[in-house]
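Undergrad: Quick one: sequence plus predicted model below, questions after.
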Amino acid sequence: MPGSTKLATSMSRAVVTPLARMLWRPRIIGRKHVPKHGPVILASNHRSFIDSPAITLMAPRKVSFLAKQEYFTGTGLRGAVSRAFFGGIGAIGVERGAGAAAQHALDLGLERLEAGEAFAIYPEGTRSLDGRLYKGRTGVAWLALTSGAPVVPVALTGTEHVQPVGSRVPKLAKVTIEFGEPMDLSSFGDASSGRARRHATDAVMAAIQALSGQEPANAYNNPPATIVERVKQVLRRDDPKQAVEPD
């Protein structure tokens, strides 16, 4: 890790962590389950914009995660602050999308794991607007089966109250983050097997659900195409039979 990145990380944690603990009064459970050394995947539910900062600031070791490239391309003072903050807490800027873009994002995560680092991922793919736990995408299993890294399930509770959908300013609320016991997914098979990836991912999601207590959606979380659809998804629960993609 370059010296400038180490300095930014240390400064961000030194300044932001005490402030976050004061404002959100986090309850942290199971930190002992996160290995102190070696590659590990932190697989979490996703309820708020602040989930990634919460995980990286409350975990017992440095954690990397994927973030929108826009956080690193801004100009002026605001852009500089954004780059310093997100770079300091372990964010990796990527272009969002499917296909090649999605594989590139996974490849970046694999690089971190092969370097012996901790990497956080949201198997649901995007934030849950209605509070349910959605079906996991199999990228988490591909990473685990390809790298051999254990998976630590993570459950976040309360972050949805700190920064609700549509809110730009964080609110005062109590946050709980629970780290579950590490999971070895190697028994599910090879990363090249779609069935192995599916079953391994389902096991990870079951572990997350056991910690979070969320209602399973039994569907993929497909991002709403418009603002109106986003509002509708918040106000009502969609039919869980919809938006289920083929395995």
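TA: Received it, and whenever you're ready, just let me know what you need. Numbers count the residues shown, from 1 in each chain.

Undergrad: When you work out contacts or count neighbours from here on, use the C-alpha atoms and nothing else.
TA: Noted.

Undergrad: Give the buried residues for the helix ranked longest in the chain.
TA: When the chain is scanned for its longest helix (criterion: DSSP state H), the result is helix 3-24. Counting neighbours by 16 or more other C-alpha atoms under 10 Å, one finds that the buried residues in helix 3-24 are 8-9, 11-13, 16-17, 20-21, 23-24.

Undergrad: And stretch 187-195, by the same measure?
TA: The neighbour-count criterion (16+ other C-alpha under 10 Å) identifies 188, 190-191 as the buried residues of stretch 187-195.

Undergrad: What's the end-to-end length of it?
TA: One end of stretch 187-195 to the other measures 12 Å (C-alpha to C-alpha, to the nearest Å).

Undergrad: structure B:
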Amino acid sequence: MLFYHFMHRVVAPTSRAIWRPRVEGADNVPKTGGVIIASNHMSFCDSLVIPLVAPRQVTFLAKAEYFEGTGIRGAASRAFFEGLGAVPVPRSENRGAMAALEAGKGVLDQGRAFGIYPEGTRSLDGRLYRGRTGVAWLALTARVPVVPVGLVDTEKVQPIGTKIPKFSPKALVRFGEAMDFSAHYDRKDVGKARREITDEIMEAIQKLSGQETAGVYNERPVEDA
């Protein structure tokens, strides 16, 4: 928690001054209570940009390797991701996807904000891919609202394959209005409900990001984040 406050009182203002991201709709994020922050995914820096500009702490999942390094570099990586409030999740688990969702539900049950990319992995061609229903599982199981987010130009700030963000152009982060799915909590056709909710969330993300839709799932490239 101490390093989190350092990140947001020192690192965040410095980062905003350097990269000058534009932010719209931050007031749409509920100030308290569990909430899902569902975003498109264009760059590795997405999981850094959103927590740095959000009006409250947003927890993302991160590969466990980021927390397990040794020496100065390992300690720095661990401190950085802990400062962002990231939760480590091993990717080698047999139930990896379910373990990730359960970790997310744990965050939401604590009344915190949890960030998720419904596409599952980064878009390599700039299109918005079909959402996977894990986001709806979280919304229905944790019974929390969803705030859609549209990221614009983050793939230009940190192109895939690069480690250092560029100084231009300025990325845009759009927070949409919170989506309430309480009318679906007690539906019997759970599978259909999850699909409908996910599609509604992806439609809201598309309106915020302006991306072309791919209409298919985005398969995870080997070693992708």
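TA: Yep, it's here. What you see is a predicted model, and the numbers here were worked out from it, not measured in a lab.

Undergrad: Just give the TM-score of the two.
TA: Superposed pair, TM-score by TM-score structural alignment, normalised by the length of structure 2: 0.94. Supporting alignment: 222 aligned residues with a C-alpha RMSD of 1.7 Å.

Undergrad: With distance to residue 65 of structure 1 as added columns, please give the buried residues of helix 3-24 of structure 1 in TSV.
TA: TSV is the format used below for these (distance: C-alpha to C-alpha, whole Å):
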residue	distance to residue 65 of structure 1
8	16
9	13
11	18
12	15
13	15
16	17
17	17
20	18
21	20
23	23
24	21
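
Undergrad: wait, which of the residues you listed is closest to residue 45 of structure 1?
TA: Within the buried residues of helix 3-24 of structure 1, distances to residue 45 of structure 1 taken as C-alpha to C-alpha reach their minimum at residue 24, with 18.2 Å.

Undergrad: what range in structure 2 matches whatever helix or strand comes next after the longest helix of structure 1?
TA: Once the chain leaves helix 3-24 of structure 1, the next helix or strand it forms, by DSSP states H and E, is strand 27-29. Residues 22-24 of structure 2 are where strand 27-29 of structure 1 aligns, taking TM-score structural alignment as the criterion.

Undergrad: quick one: that stretch to structure 1 mean distance?
TA: Stretch 22-24 of structure 2 differs from its equivalent in structure 1 by a mean of 0.6 Å after superposition (mean C-alpha distance after the TM-score superposition for structure 1).

Undergrad: That stretch: how far from the chain's middle?
TA: Its chain's average C-alpha position is 16 Å from that of stretch 22-24 of structure 2, according to C-alpha atoms, centre = their mean, to the nearest Å.

Undergrad: OK, contacts around whichever residue in structure 1 pairs up with residue 63 of structure 2?
TA: Alignment of residue 63 of structure 2 against structure 1 is given by TM-score structural alignment, with residue 68 as its counterpart. Applying C-alpha atoms under 8 Å, 6 or more residues apart in numbering, one finds that residue 68 of structure 1 lies in contact with 93-96.

Undergrad: Can you show me the strands along structure 1?
TA: Along structure 1, counting by DSSP state E, strands occupy 27-29, 40-44, 63-68, 91-94, 118-121, 151-157, 176-179.

Undergrad: Make CSV from those and add distance to residue 216 of structure 1 to it.
TA: What follows is the strands of structure 1, written out as CSV (distance: least, C-alpha to C-alpha, whole Å):
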stretch, distance to residue 216 of structure 1
strand 27-29, 22
strand 40-44, 14
strand 63-68, 24
strand 91-94, 28
strand 118-121, 18
strand 151-157, 14
strand 176-179, 18
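
Undergrad: Which stretch of structure 1 lines up against stretch 40-54 of structure 2?
TA: Mapped onto structure 1 using TM-score structural alignment, stretch 40-54 of structure 2 covers residues 45-59.

Undergrad: Sorry, wrong one. I was asking about stretch 134-147 of structure 2.
TA: When structure 1 is aligned by TM-score structural alignment, the counterpart of stretch 134-147 of structure 2 is residues 139-152.
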